[in-house]
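Visitor: this one's structure only:
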């Protein structure tokens, strides 16, 4: 019917119906006129009103409510509606809530003899460059998935001396960041006498 509505002023309703019938889609002009003159069903009218209420509740809650909370709020306001209906209408309106999915776990405490001691006893101060480096690993969500970043910081200058970004949390991530820091310092002609380090928590 939308196709006929779109082209009826250019070609006319009867010629379009004849062409559609010849192409295998049988539709009579009387069918088109009956469809356009038919009143919307009670369900369509009710769902149009519900869509307005759903948009209102979603907007009043800063776009954070998903179908479950919108459904609960509508019931608190005395608007009876099934949750599956709210889900369907929210999909049709392009509305969705904010998810609180947690990110991946990057720090797992060591246990037993393989645990590494804190070599600097939580003292992150340094009196000269390359005395103390601190490394940390973080992550961020991207359109292609989680991305992990490792950084190495010189605690005297607070300068990032090495870094690496990968799509997987492997040992290479931290080692590449450390090797970058060592390479940049050696390229600058610096020595590493008494360099200490600790993994930040």
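Guide: Nice, I can see it. Please read these numbers as outputs of a predicted model, since none were measured by experiment.

Visitor: from now on I want contacts and neighbour counts done on CA atoms only, so please keep to that.
Guide: Noted.

Visitor: how far off centre is stretch 133-143?
Guide: 17 Å (CA atoms, centre = their mean, to the nearest Å).

Visitor: included below, for side-by-side comparison, is a second structure:
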């Protein structure tokens, strides 16, 4: 909208009328932004396929695809995009000493027939943007899953429901 070689109106006056900073008129857009956007599309494609990759591995994949880029630039663009490799947090295997430790009751008991010893396990399944919780009731002798339930929340109701359904069909 600004004509730099206008005969009757200076660039300063044109900038005042448009309400823009005069320095932005003289600034030429760099092609670096276009390269960054192309690179961000490639990073997004790689991250969508392998969300556990960090900036180092993404850089290796980009290098294999023919892009010459260093890891600091990949890290900067990933931060700008708001993405990071999925990895476990620190100290996840350390137990909380304030929690009560329950004794292992079936110590020394060998399952000798079906329905002799049952076990139960609760785990989570990572979904896109949330978690689902899975409970499974297992017969230790046959290693058969007697009943399982899936829930969006970690409440005891779905565990009790799975146990009641297992007890309705089998008797330990």
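Guide: Thanks, I have it. This one's a predicted model, so the numbers in the text were calculated from it and none came from an experiment.

Visitor: TM-score for this pair?
Guide: The TM-score (TM-score structural alignment, normalised by the length of the second structure) is 0.53; 128 aligned residues with a CA RMSD of 4.3 Å.

Visitor: average offset between the helix or strand encompassing residue 134 of the first structure and the second structure?
Guide: Of the helices and strands defined by DSSP states H and E, residue 134 of the first structure is found in strand 132-142. With mean CA distance after the TM-score superposition for the first structure, strand 132-142 of the first structure departs from the second structure by a mean of 0.7 Å once superposed.

Visitor: can you point out the buried residues in that strand?
Guide: Across strand 132-142 of the first structure, burial judged by 16 or more other CA atoms under 10 Å covers 132-137, 139.

Visitor: who touches residue 163 of the first structure in this structure?
Guide: By CA atoms under 8 Å, 6 or more residues apart in numbering, residue 163 of the first structure lies in contact with 149-152, 176-178, 180-181.

Visitor: how about 7 Å then?
Guide: Contacts for residue 163 of the first structure (CA atoms under 7 Å, 6 or more residues apart in numbering) come out as 150-152, 177, 180.

Visitor: first to last residue in stretch 87-98 of the first structure, what's the distance?
Guide: Start-to-end span of stretch 87-98 of the first structure (CA to CA, to the nearest Å) is 14 Å.

Visitor: quick one: buried residues of it?
Guide: Residues 87, 89-90, 95, 97 are the ones in stretch 87-98 of the first structure that count as buried (16+ other CA under 10 Å).

Visitor: got those residues as TSV, with distance to residue 21 of the first structure and secondary structure columns?
Guide: Below are the buried residues of stretch 87-98 of the first structure laid out as TSV (distance: CA to CA, whole Å; DSSP: H, G, I helix; E, B strand; the rest coil):
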residue	distance to residue 21 of the first structure	secondary structure
87	37	helix
89	34	helix
90	36	helix
95	39	coil
97	45	coil
